Each structure stands twice: as C-alpha cells, then as structure tokens.
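Chemist: quick one, what's the 3D model for this:
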Amino acid sequence: MQSGTRQKTVSRRGQPPAKRRRIEFGHPRPEDDVPTPQAQANAPSAAAFSERVLPPEHVPPLTTFCSRVFAENLQKLSSNEAKWENARWWLKHLPDSLAQKVFTVLRHTCPALLHHSVIVAYFLRGNSISLGDDLPGVSKLTIFAIGDHASRNLLEELELTGFAKIADQTFATVISKLPSLRKLNLRGCTKVGQQTADAVAKHCSQLEAVNFNYTAVLPASLASILLNCKQLKVLKAAGIPNWTDATYAKLWTALGVGFQLSNLRSLKLRQAALSDAAVNQTLAICPNLERLDLSFTLVKRPVLPTGNALEKLVLTSTKISSQDLLTMIAPLMRLKVLALGAMGGGQGSSAAISNTSAMTLTDDTLRSLTDILENCSDLERMNLVGNTKLGFTGRRGPDAPLAYFIRKVGRRCKHLNLAGITSLRSSDLEGLAHPDNVDEGSPNLQHLNLNNTSVDDTAAPYISACVDLQTLEVAGTKFTSAGLFPIIDACERLVKLDLTSCRGVRVGDRRRFFEVWEEEWKNR
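Modeler: Down below sits the predicted model:
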C-alpha cells in the first residue's frame, strides 16, 4: 500500500446485507457454498464482518451519481409538496432503463419510502421488473398491477422473490397476462403451485428460464411447462417439499415415452428427496446440460450426460463413493464450478455433517482428484467445505494432499472454500506463495474461505501473495491482529473480512478491523 493514499473504511454491525444485484439464471448463488439445507437462512447476528469501500477503479457515469443524490434526498423531497410534484414529473418522464437504475439505488438506500403507489406509478415499466420482500411497500395489489401496466405485453423478465404470504392465484392471474415472458423467478414464494404452473404453460410459450426454488410446485405440475415451453433452458426446483421418487413418477407419466429436453442447459434439484432412479431418468433426456445441482439429494451413482459439457457440478452432501466421484469427474474438462462439500453427509443433516466418520472424501481421493482437476483450465470456483477427513492422516509438507491440491488447483481458482476442514494447517497454504513454476505468477484468488480451520498467523505470508483477494473469511481460526495486518497491507483490493469468533482479535475490533488497521498503520 502506498503511503500517499489510504482507502476509506466502513464498518457495519452484524453481517451486512448481501449486495442486491441482478441474478443471471443458472449462475452460482451463495447457498451453493454451505453444507446445510438452511443455507438460505440469515447468518446469526453474532457474525463479525468488517468492510471497507475502496475508491472506484473507473469514474462511475453521471447517471449513477445523480441516482445516489436523488435517493439520499428522497425523504426531504417528498416532504415538500412543490418539490415532490416536480420530482414526480421527472420520474414519470425518465427513460425505462434509467428509471430502473434509480429504482435499484432507492431499494438499497430507502426501501421504506417506496410505497405501493410510488412503485406502481413510476417503476413498473420496461421489459424487466424485479420486486422482492426487501420492499415493505409491495403488496398483493402491487403484484396485480404488473399485469395491468401499459407495456405488459412486452415484459420479458419478471422476478418476484420471497413473497411467502401471497396466494398462488395472484401469481397465476398476473402471469396469464404476460405472453412475452422469457425469464421468470418466483424463488421463495412458498404458495406458488399448480395454478401458477398452469398459467406459465398456457400463456408463456417463449419461456427460457424458470426458478421455482422454495415454492410448492410439485413435479407433476411441471409437465405442461416442459411440454409447451419448447425453448426452456433453465429449470430450478430446489427446496420444494414432497419431491420424492413417488411424486416424481407422475411427471414421467404425463411426459410420455421418448420425450427430450434437448435445449435444457441448467438443472437444479437441490434438497429434493430423489434417488438415482428418478435423477438418472431425468439426466438421460437432458443431453446438453451445462449446469447441474444435485446437492442434498439421495443420489449415490448419478449418470451424467454423455456429452461431458458440464461447466458447473454441485454434489454437496451426497453419498457418492470416492471411486464413482473420480470416474464421474474425469471426463469433465470444461468445469468452471465444482462443489464437493461434506461428501457423505447425505441430505445435509446437521448430525451427519458434524460426524467425521460419515465423511467420505479422503486424502487419497483428493490427491487423485487434484490430478484430474489440474487439467481443467477453466476452473474458477472450488468448494470442499466440511470434508473433515481431509488432512486427518496428519501428513504434512508440500506433498501432503491438501497442500498438493492448493498448489496445483486452488491457487488457480478465483473462489476457494475450505471452511470446516478442521485439519487444514497454515503450512498447507504455502503453495499460494510458492508455486511449482515461478512463471505462474500470483494466485487468482478473489474469495478465500478458511472458516473453522486450524490456520493461524503463520499463514499470513502465503495469503499475502493473493494480491487480487477481495474477501477473506477466517472465522473461528487462530488468527490474531498481528497476522492480519500484513495481509491487508499486501492485498490492496481486500474489502471484506469475516473475523467471527477469532479470539486473537478483540471483540470490539472485529467489525471495525479495517479502521483498526488504518490506526495501526499511521502509528508505525
């Protein structure tokens, strides 16, 4: 860090809310990185995150500054009738794309001021609408208004998430008025079921992506969608109760023999109580899958599509044997995302995951897996969270399986999750700073999760080699302030630290650690 410039620091109490952004269908979500089905729940309030805001690398456009200033002054403007009338006129005449930018900023800055009437009057327009339960002003009437707005026939993307109290009929009524819909996200709308599915099938023939995660849509309800929406590329059906082999069989009865999903590229069946019989029957009709999530299912020997086109594979907490796992992954040279958390845990039960004897990913398997993944040049995200048998044999040094993996594969990833591997030691991270080939340069890591491992301050020189690091999670480790200071010095892009339960850091400093570092730096 150059002495002439210091970054502005920001501390927050508790875990900061996740940055809300537009979610691309099929992309990894945060819950892919945790070993329990409760991933979607909020983190406990005792979490101690420290954050800072760095100067932007590029000057934001003027529209961004204007949107921020407007959001910061909305309360003042709305309290003055003359000024508010003028502001309403400008809001009404904003181009659709700019109106959506303003709406996004307002959602972050002052969601409580976005009443139903304001949302309906100024922000339900354009070809994309996104509303969530983070907006207290959204009601059933707001949802209904989507189906009545002037450009509803042109609406292509609709995201309505977390509305657990709104009835199935409400969503069905709105969707029946949206013939151009291509992307639909109803994640967390727990009452969405048969009526909504029927409306989608009947009125949205151009649909390309649908997210029914944490709804009540049963397998049989999908039949009409799969039959009528020929362009469907993304299907997400995670965390839906009563998805079993028996209920799944009704879907196949409705589809009939010879049915194919040749266009499907992304499939998510996370937390479904489905066995190999049901899952493999599905995979057999999806020859062109690129993204597959079978985490927390009952699969033991899934048969992947023969095209070997998978770029994302999530098998967290499944009971796939080590040999079957290696055989399955060996031909997948296009992998970008691989999640093998808590292998052997089975359905993600807390009891199973906390039981070391239940885990099946061993050091020998990891070494063989490393040799396979070394040839996957596009691998960006790797998740081994909760595999408590790794490093259990006590072998140390550069050839130990964990050290070998980090040196050969881990340092090439942008996201690496090693949380919960209790036998991971600081020495295993040496490969971050000392690769086999000096021409390899610095690690690509941007997000490193070492929560609840045995790393300590001696890992600081190795982590400091990750000059592109933006997020470092070391909750429950032996790190102290003295070990963290040089990491922040070296990693100038680091903006987020998780120091929950770090006993080497004073409790009062954990949420403001960047400020503590700033003070320490000035006193050197």
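Chemist: please count neighbours and contacts with C-alpha atoms only from this point.
Modeler: Fine.
Chemist: list the buried ones in stretch 303-317?
Modeler: For stretch 303-317, the neighbour count (16 or more other CA atoms under 10 Å) marks 303-305, 308-317 as buried.
Chemist: run through who's touching it.
Modeler: Stretch 303-317 is contacted from outside by 32, 35, 280, 283-284, 286-297, 328, 331-348, 353, using CA atoms under 8 Å, 6 or more residues apart in numbering.
Chemist: tell me the secondary structure for the nearest residue to L332 once chain neighbours are set aside?
Modeler: Spatial nearest neighbour of L332, chain neighbours left out: N308 (5.4 Å); criterion: CA to CA, 6 or more residues apart in numbering. When classified by DSSP: H, G, I helix; E, B strand; the rest coil, N308 comes out as coil.
Chemist: go on, K191?
Modeler: Assigned with three-state DSSP, K191 falls in the coil class.
Chemist: hmm, T362 and M343 touching each other?
Modeler: No: using CA atoms under 8 Å, M343 is not in contact with T362; the gap is 9.7 Å.
Chemist: D148: how many residues sit nearby?
Modeler: Using other CA atoms under 10 Å, D148 has 14 neighbouring residues.
Chemist: second input sequence below; structure requested for side-by-side comparison:
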Amino acid sequence: MPPRTSKRQRAFGAPSEADSLSVQRDAPSSAASSTRPVPVTTVPSLATLCARKFAANFVSLRNNEPLWEHLSMQLHTVPDTIIPKIFSMLRSKCPTYLKHEIIVTYLLRGPVITLTDALPGVNKKTISDISRINAGVRELEISGFVKIADTSFASVLGNLKSLQVLVLRGCTNVGVNAIAAVAQSCPDLKVINLNYTSANPTSVAQLVNSCTRLECLKVAGIRNWTDATFTKFLEVVGQGNKLANLRTLKVRETQLGDASISALTNLCPNLQRLDASFTSLTRAASLLSPDHIQPLEKLSLTSTSISPLELAQILPLFPQLRVLYLGALGISRGSQASILNTSAMTMDGAGLKAITNALVNSVHLEQVNLVGNSKLGTTTRSDSALADFLGRVGRKCKMLNMAGIPNLRSTDLAGLLPESVRDDSPAIETFILNNTGIDDEAGVYISACDHLQTLAVAGTRITRDGLFPILDACEGLHNLDLTSCRGIGVIERRRFFDIWQEQKE
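Modeler: From the prediction side, this is the model:
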C-alpha cells in the first residue's frame, strides 16, 4: 500500500485561493450579468502591464519565500507614483492576502492612499502609520471603519498638511475631533466626503470657513442634519458669506427640508452638482436663489415630494444640465408610503410630459434616471408619455434608467427608432429596464441603439427571441443583466454571449 501523501494543514479561517475576488466572480450564480471582453482600442503602458502581471500572480509570488525576498527588495525601488496603481490592482485581485505588515511596508507610498473595510488586514495601527510613512499624501480614502475612534482619526489627520482630497465615508465615529484636525491642518483641501459619519453641522461649518478652497462637500446619511441643527451651520458660516468655490454638494438622506436647502443654494452661487435625494424637499423653488442662477450640471431629486409640474418650470433655467435623477418622486424621506404604493407617486403621465417639454432643448443632457416611478403608464396607452419622452429626450442620452416602471411596455420604446433616414441613431450606451413590462417586441426597438454597451433587463419577460436581434445589431454590447428573466434558463444567464455565438455558428 503506497504511503499516504502528506498534506499541510491549513489553519481554520486562514486565507486561501477561494478568497480571491476573481475566483468569486467565476463561481456559479444566476444573479450575475453575462459579459464578454471589451475590444482593446489602446495599448496599455509598460508600467500598467507589469503591475497587472504582478497583481495577478501576487499570491504565488508571496508564498515563494526565496523569490519574495528578492522581489520585496525590488518593490521598494518602484517609484511612488506607481504604488497606488499596484495597490488598487491588489485590492481587486486578492484583498485577503494584504496583511497589515505588507500594506505599511510596501503600499503606503505615493500621492494617493485608499484603505477600505474590504481589506481585513487594515487596523487602527495601519491608519496611524499613514502620518509616519507618508505625511505628504495628497488624496486619502479611509472608508467603512466603524470601530475606530474619532480621536484616532484626529491624531492622523492633524499631521497630513498636504491633503487635497479626503474621503471618510462610512467611518461612523468621525466627528468633532477629526473635523477640527482637518480644519486646522489642511488649508489646501478641495474635496471632503463625510457621508455616513457623525459630523455635525457646526463642525462642518468651521471646516468650510477654514478650508476656503473647498470645491466638494458630501454629508449624506448623517442623522443629526436636520432643519433645527442646520441653523447652527448658518450661524457659524456667517450672514452674507458665500461658499464661492463650492461646486458639488451632497445632502442625500438627511432630514433637511425646503428652508435649509434654499439657504444652501443661496450660499453656493457656483454650484454645479446637487444631490438632495431622500430629503424632505417639497418645493422646486427651494432650488433657486433670489440672487443668482446656479450653473447646475447634475441634479438628483430621487425620492422627494417635489412636484414634476413645478420642477418642469425651473429646469429650462439650467441649460448646462447633464445629469438628472428623478426616481420614485413622491416617496420622500420619512414617508410611510411604500415604493409599491402607486397612489403616493407624483410623477404621472402629465408630469412626465411637462418634464419632457422642459428638457427637449437641453443639448448637454447625458443621463436621466426615472427608476421606480410606478405611476407612469397606468393611464391610457394612446399618446404614451413614456414613448414621447424616449422619442424626444431619452434617445439623446447616454444613460437611461427606467427600471421599476411595471407599466412600461415594449411599444413605449418605439421612440428609439429614427423618424427618417436623416435622424441619428440613439446615443444610449447604458439602458436599465429591470422589472418593467417589456417582452420580445422590445428587441426591435433596442436594436436601434447601436452605441449600446450595457443592457439590464432583469425581471422582464424577454427571451432569446428578443435578445438575439439586439446582440446582432449592437456590436459594442458587453454587459447584459438577465437576472430573474424566466424566459432564459438559469444556467444560460451568465453565459448568454457564448450561447448567442454558438447559435450564429
């Protein structure tokens, strides 16, 4: 009897090849999109090719101790400007193998550092080492760390005097101390993301007063941002002062209402991007300042109680508008109404007609999101507001999200077809139609979108008969979401491009 081959025992919970994200992506799943490689149009730089090769083989290289001893010395000689690229690739390929020692020894160099809670090896010591190893870092992201104290962040941020971009998203303990350290130590700060932290309006006001170059402020999902507490922000900023450099403002998922948002828009004469989704906003007039009209390029009002008819009256005032999100209008923050409750929605056919008329001359418009407006399409099918929108506005956009409109039918997509041979084909590159009422007839209309790259038809009645013509016509299509499409077999959903290719042959 041959001797039993010895096996090295792996400690319980120790990382293995199965932890690799690339392995997880290849695991069977009926919920995954079907994808195919994107044609290469440019040649990557030699540095990029080398970084990809290193990241793809990092696990085996690290486990080969004699080889790693040599490679680790070479890694120290890699220029600082390339380290962030290598770190990014390693985070994607093998995050569980990036221990604290590896990160602080080799990867905390360069102008950009990104640490997220997807890296198990990052701990309090890793973050505290940033100021010791790379005090000159210009862009820093530390996101998702809910157990690290406010004072710990403050001790690090107080020593990073060259910061221009700071992301602390999801670090729920970040508060007065950390923000005070930034206000005192980072005069060149241009971007700060405090989403889902504990930053109060008073401390943020002190920060914007100190960091006069600030261009982007994000305070989404902070519970203590209410109309009552926001008065403290206005008091600290000071009456008559303007945040003239601020271009991007995100107050999504806060409890701010019309008065507060109106005061904010008045403070920011050069505002270009505003996200007030899931707030208590109800009046379109709150978006206007009596002193100026902001050069808005992006406006997100998803899940607010704003009236589409009122909004249509002010949209022509923003001729530079590129992005407009109007999902689930009528289901505002704090509302007891469910998104499935059609009667609570404010976006109906008349509202969409008005919005369409307001946007028809918006030559810069690229993205429109109407997700979840379930009242659309519930009235008479003649002279459909959805078809009118797609024909006059939607076909000019690069991204359209019309998911969650159950009464959107295939015939509503007829507006995608050119009215004459002189008309251009639709500009749509990303088309989201999940959980709508479309079927195979939609394939005729979607096939007209010859720039299409991503198509999501999850939860629809479309089958092979509707999809094959789309794949035949749209050569650039490389991402296809078929989740819960009952007309497509579960096993086929992930490999639909292969099935289409086999059918052609």
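Chemist: re the thing from before, ok, the buried residues of stretch 303-317 of structure 1 vs W517 of structure 1, which is closest?
Modeler: Proximity to W517 of structure 1 was ranked across the buried residues of stretch 303-317 of structure 1 by CA to CA; first place goes to T316, at 36.4 Å.
Chemist: quick one: map the closest one onto structure 2.
Modeler: Using TM-score structural alignment, the equivalent of T316 of structure 1 in structure 2 is T302.
Chemist: distance-wise, check its match relative to I293 of structure 2.
Modeler: Distance of T302 of structure 2 to I293 of structure 2, given as CA to CA, to the nearest Å: 22 Å.
Chemist: and the contacts of stretch 303-317 of structure 1, which are buried?
Modeler: The buried subset of those (16+ other CA under 10 Å) comprises 32, 35, 280, 283, 286-297, 328, 331-348, 353.
Chemist: restricted to helices, list those.
Modeler: 280, 283, 328, 353 (DSSP state H).
Chemist: which two of those residues have the greatest separation?
Modeler: Within these, two members stand farthest from each other by CA to CA: L283 and I353, at 27.1 Å.
Chemist: quick check: K140 of structure 1 vs I285 of structure 1, distance?
Modeler: 38 Å.
Chemist: so the match of T316 of structure 1 is in which element?
Modeler: T302 of structure 2 is part of no helix or strand, with elements assigned from DSSP states H and E.
Chemist: check I179 of structure 2 too.
Modeler: Using DSSP H and E, I179 of structure 2 maps to helix 176-185.
Chemist: that helix aligns to what range in structure 1?
Modeler: Aligning helix 176-185 of structure 2 against structure 1 (TM-score structural alignment) gives residues 194-203.
Chemist: which residues sit against the matching stretch?
Modeler: Stretch 194-203 of structure 1 is contacted by residues 168-169, 171-173, 175-179, 217-218, 221-222, 224-226, 228-229 when judged by CA under 8 Å, 6+ apart.
Chemist: let's see 10 Å
Modeler: With CA atoms under 10 Å, 6 or more residues apart in numbering as the test, stretch 194-203 of structure 1 has contacts from 167-181, 184, 186, 204, 206-207, 210, 212, 216-229.
Chemist: which parts of stretch 241-256 of structure 1 are buried?
Modeler: 242-245, 248, 251-252, 255.
Chemist: report the aligned residue range of structure 2 for that stretch.
Modeler: By TM-score structural alignment, stretch 241-256 of structure 1 lines up with residues 223-238 in structure 2.
Chemist: from the chain's centre, how far out does that stretch sit?
Modeler: Distance of stretch 223-238 of structure 2 from the chain centroid (CA atoms, centre = their mean, to the nearest Å) equals 27 Å.
Chemist: post-alignment, the match of helix 176-185 of structure 2 versus structure 2, mean distance?
Modeler: By mean CA distance after the TM-score superposition for structure 1, the fitted stretch 194-203 of structure 1 averages 0.8 Å away from its aligned residues in structure 2.
Chemist: chain center to that stretch, what's the gap?
Modeler: That offset, for stretch 194-203 of structure 1, works out to 27 Å (CA atoms, centre = their mean).
Chemist: cool, stretch 76-95 of structure 1 as well?
Modeler: 37 Å.
Chemist: which residue range of structure 2 does that stretch align onto?
Modeler: Going by TM-score structural alignment, stretch 76-95 of structure 1 sits over residues 60-79 in structure 2.
Chemist: mind listing what's buried in the matching stretch?
Modeler: Buried residues in stretch 60-79 of structure 2, counting neighbours by 16+ other CA under 10 Å, are found at 61, 68.
Chemist: go on, stretch 505-524 of structure 1?
Modeler: For stretch 505-524 of structure 1, burial by neighbour count (16+ other CA under 10 Å) applies to 505, 509-515, 517-518.
Chemist: can you pull the contacts of P287 of structure 1?
Modeler: Residues near P287 of structure 1 by CA under 10 Å, 6+ apart: 260-265, 304-309.
Chemist: wasn't L416 of structure 1 part of a helix?
Modeler: No: counting by three-state DSSP, L416 of structure 1 falls outside a helix, being strand.
Chemist: what's the match for it in structure 2?
Modeler: Structural correspondence for L416 of structure 1 with respect to structure 2 (TM-score structural alignment): L400.
Chemist: what is the neighbour count of its match?
Modeler: Residues within reach of L400 of structure 2, counting by other CA under 10 Å, total 23.
Chemist: thought it was touching Q367?
Modeler: Yes: contact status for L400 of structure 2 versus Q367: in contact at 6.0 Å, counting by CA atoms under 10 Å.
Chemist: got any residues that touch both of these two?
Modeler: Common neighbours of L400 of structure 2 and Q367, using CA under 10 Å, 6+ apart, are 325, 394, 428, 430.
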